[in-house]
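K.L.:
Kindly generate the corresponding structure for this input.
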Amino acid sequence: MLKVIFYTKEVCSLCDDAKALLLMLQHDYPFELEERDIYTNDAWLEEYQLLIPFVKINDTTLDCEQVNIVSLEEALKENV
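P.N.:
Reported below is the predicted structural model:
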């Protein structure tokens, strides 16, 4: 099954919106969603602090400025 890694943090409205989009798309494109709170890992915090919400689908990555319904759906279609 396809695995989507979602880098996030608590109290982040953009992250909440991105998660809602992912959960909506999960109905049409089955995938496992792994949420990673960047504050639980120093390496994640350093790498993704300014990029969250950050989504990784295989080799496709989308940062906060790229995450939207169109880009997420395209990335899922490419990787299913």
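K.L.:
CA atoms for contacts and neighbours, from now on please.
P.N.:
Noted.
K.L.:
In this structure, what residue spans correspond to strands?
P.N.:
Taking DSSP state E as the criterion, the chain carries its strands at 2-8, 31-37, 54-57, 60-62.
K.L.:
Tell me which of those sits most buried.
P.N.:
strand 54-57 (a mean of 21; mean count of other Cα atoms under 10 Å).
K.L.:
Show me what that strand is in contact with.
P.N.:
Around strand 54-57, the neighbours that count as contacts under Cα atoms under 8 Å, 6 or more residues apart in numbering are 2-8, 48, 61-64, 67, 75-76, 79.
K.L.:
quick one: contacts for the residue nearest to Ser71 when sequence neighbours are not counted?
P.N.:
Spatially, and ignoring its direct neighbours in sequence, Ser71 is nearest to Leu62 (7.9 Å; Cα to Cα, 6 or more residues apart in numbering). For Leu62, the set of contacting residues under the criterion of Cα under 8 Å, 6+ apart consists of 54-56, 71-72.
K.L.:
Now the second one, please; I'll put the structures next to each other:
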Amino acid sequence: MITYYSRPNCRLCEEGMSLLLLVQEDKEFDIVEVNIEDDDELHEKYMMKIPVVEQNGQIIQSGLLDYITLLEEIEG
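P.N.:
Below is the predicted model:
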């Protein structure tokens, strides 16, 4: 399972989700999207890093995401 930290009206987050969905075509995994604005602690932790892709408690990538890194790092 991938946890995807983002927020509304974030173009980088929308682009990152599109990349994740492309990777999901090659690997089988679920995505849970978390709006950091719903949680003060998450907002403080990730507001300058979003989008953030996390799997098994490990951050795989944040900010400007790229397909190759996601494909290589995500366990499917």
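K.L.:
What value does the TM-score take for this pair?
P.N.:
The TM-score (TM-score structural alignment, normalised by the length of structure 2) is 0.90; 75 aligned residues with a Cα RMSD of 1.2 Å.
K.L.:
re earlier: now the strands of structure 1 in CSV, with distance to Trp44 of structure 1?
P.N.:
What follows is the strands of structure 1, written out as CSV (distance: least, Cα to Cα, whole Å):
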stretch, distance to Trp44 of structure 1
strand 2-8, 8
strand 31-37, 8
strand 54-57, 11
strand 60-62, 14
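K.L.:
which stretch among these comes nearest Leu23 of structure 1?
P.N.:
Shortest separation from Leu23 of structure 1 across those is recorded for strand 31-37, at 8.5 Å, computed as Cα to Cα.
K.L.:
What range does that closest one cover in structure 2?
P.N.:
Applying TM-score structural alignment, one finds that strand 31-37 of structure 1 aligns to the residue range 29-35 of structure 2.
K.L.:
Now do that stretch: distance to the chain's middle.
P.N.:
What separates the centre of stretch 29-35 of structure 2 from the centre of its chain is 8 Å, taken as Cα atoms, centre = their mean, to the nearest Å.
K.L.:
how much does the longest helix seen in structure 1 stray from structure 2?
P.N.:
In structure 1, taking DSSP state H as the definition, the longest helix is helix 13-25. After superposition onto structure 2, helix 13-25 of structure 1 sits on average 0.6 Å from its aligned residues (mean Cα distance after the TM-score superposition for structure 1).
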